[in-house]
Every structure is written in structure tokens, then in C-alpha cells.
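> Next come a sequence and a model predicted from it.
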Amino acid sequence: MNSRGEIIIVDDDTDDLEILKEVYNTLPFENRLVVFNDGEDAYQYLKTPEAYPFLIISDINMPKMNGFELRDKVLSDAETSNRIIPFVFISTCANRTMMKTYCSNSFHGYFEKKSDFTEMTDMLDNIIRYWKNAVPAD
């Protein structure tokens, strides 16, 4: 895991992306933030040799390629699967049936988007701190 790598956020909702960028800018982390508004663009970026992110945070419900499809492609592709990149979902989707079905495949976390800026800040801070503490620094 590349603890100094960029943090990738994928979300098709431009308002949510702006809030997440604003939230991230209040946090003390030095990782570069890279945002995409669709899974296909994120996947193409992840396939490049210079892309070795620390963490991927993705919405679930997106056109073209949803978050589940993005995660599956990242894990099944030889170029991206060997990089050991934590992949978490952050979504307004609260469909427990869908999550239960998907939980049979492994993923690293699911969080519901918060409508309150402070709650969103706390959630994003906790996600990043968890993964920063999960492995020794590079």
C-alpha cells in the first residue's frame, strides 16, 4: 500500500464532489486529491503506470460504470490489482439488499454520505486515518 499516494474520489454528482474536495481541504493530510466524475475515467487513470493511489473512495450509483463495476475491474485487472489499494464506497444509497448481495464479495468499507459538513468531515477524516494506521508508513 502506498500511504503517500493520492486519494481518488469518484462521484458523478458535481455538488458532492465539490463538498468532498472542500472537506478534504480542511483535513491535515498531505496526499494529493484526484477526483473523477465517472468510473470509466477513474479506471483509465488507474491503469496508467504512474497511478499508485493510497485510497479509492467511490460512489456506487453512477452512469457508464457504477462503483461496484469499477471495483471489480480494479481487482480483476493485472495492472491495478497488484497495487493493494483500499477501496471504500461512500454513497447516498441505503439499499441494504444490494449491499448484502455485494458483501459476499470483499470490499473495504461502505459509508453513507452525510448531509452535515461537520459529519462529512468527521467521516472522511476517520476513513483516511483508519487506512493510514492500518499499515506502516512507506
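Good, I have the coordinates.
> all contacts plus neighbour counts: C-alpha atoms, from now on.
Noted.
> show me where this protein has strands.
For the chain, the strands defined by DSSP state E cover 7-10, 33-36, 55-58, 87-91, 110-112.
> so which of the ones you listed is the most packed in?
strand 55-58 (a mean of 25; mean count of other Cα atoms under 10 Å).
> Included below, for side-by-side comparison, is a second structure:
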Amino acid sequence: MIVDDNPADLYLAEEAIQSRGLPCSLHLMPSATAALNFLAEADPLPDLMLVDVNMPGMNGLDLLQQVKADPARQHLKVVMFTTSDSERDQQQARVHRADGYVVKSQSFTGFQAQLETLLHRHATG
């Protein structure tokens, strides 16, 4: 699952994954609220969530906190995948038990490589 309010980033992520032929089911969520609604009904749950930090309304750190506080979902692997290189955001991600923090590459090739690495490192299915 990729949670990002930027439609261009969601599109790029989908393109990056499809162009590499990576074997995964991809769920694109335009907001933290949409992700929580999806998780409430999902069976099975995603193997990996890539979450942007800066989103309007509920931000990615709030989403992370809610996921990790829920006993039924706290095992989910959540990696903050964001343009924010803020030390404060990184520290908050650690406090709320993120499974990683990756600052998105500015180039499509780098972005693609980051996604492939994250999927291979964190996805179990």
C-alpha cells in the first residue's frame, strides 16, 4: 500500500513498480483516512505500507501512530517514504515505531530503485 496525497507520486510509484514487473498487488491511497478505511476492511492486510509524512488532514506520522497502536495492525510494516528530510519527522517516526524512513529520490530511476529495494526488503508475500 502506498499512501500519498500527491497524485503524481502515486502515478510514478505505480509506473515504477509496473515497469520493473515486480510481483505485488498495489493499493494506492490518496490520504491517511482512506488508508485507515481500507485497513478496516482489508483481508489480508498489506505486507508493507509506504507512507508520505506531509499530507493534509491526518498526516503520515498520525497514520503511523494509529496503525502501530492497534493490536490487530501493529505488526504491519510501515516505512515513511517521503520528501521530508526533517530530523524532527525522522525522530517522530522512530518514536512511533516506523520500520524505516526513506527520503524519496528526485530522479525517476532513483525513485524506482528505492521502491524495488523497499519491496524486496520488507514485503513478505
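Yep, it's here. Only a predicted model underlies this, so the values are computations on that prediction, with no experimental measurement involved.
> ok, back up a step: and the strands of the first structure as a markdown table, adding distance to residue 132 of the first structure?
Formatted as a markdown table, these follow (distance: least, Cα to Cα, whole Å):
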| stretch | distance to residue 132 of the first structure |
| --- | --- |
| strand 7-10 | 12 |
| strand 33-36 | 15 |
| strand 55-58 | 10 |
| strand 87-91 | 13 |
| strand 110-112 | 17 |
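> so which of the ones you listed comes closest to residue 71 of the first structure?
Of all the strands of the first structure, strand 87-91 sits nearest to residue 71 of the first structure, with 7.1 Å by Cα to Cα.
> residue in the second structure matching residue 115 of the first structure?
The alignment partner of residue 115 of the first structure in the second structure, by TM-score structural alignment, is residue 106.
> Residue 106 of the first structure now?
So residue 106 of the first structure corresponds to residue 97, using TM-score structural alignment.
> Quick check: chain neighbours aside, which residue is closest to that match?
residue 68 (7.0 Å; Cα to Cα, 6 or more residues apart in numbering).
> ok, the one you found - how many residues close by?
For residue 68 of the second structure, the neighbour count with other Cα atoms under 10 Å is 18.
> Can you pull up the most central residue in the second structure?
residue 50 (1.1 Å; Cα atoms, centre = their mean).
> contacting residues around that residue?
Applying Cα atoms under 8 Å, 6 or more residues apart in numbering, one finds that residue 50 of the second structure lies in contact with 1, 2, 3, 78, 79, 80, 81.
> isn't the second one right next to residue 25, touching?
Yep, that's residue 2 of the second structure we're talking about. No: using Cα atoms under 8 Å, residue 2 of the second structure makes no contact with residue 25, being 10.9 Å away.
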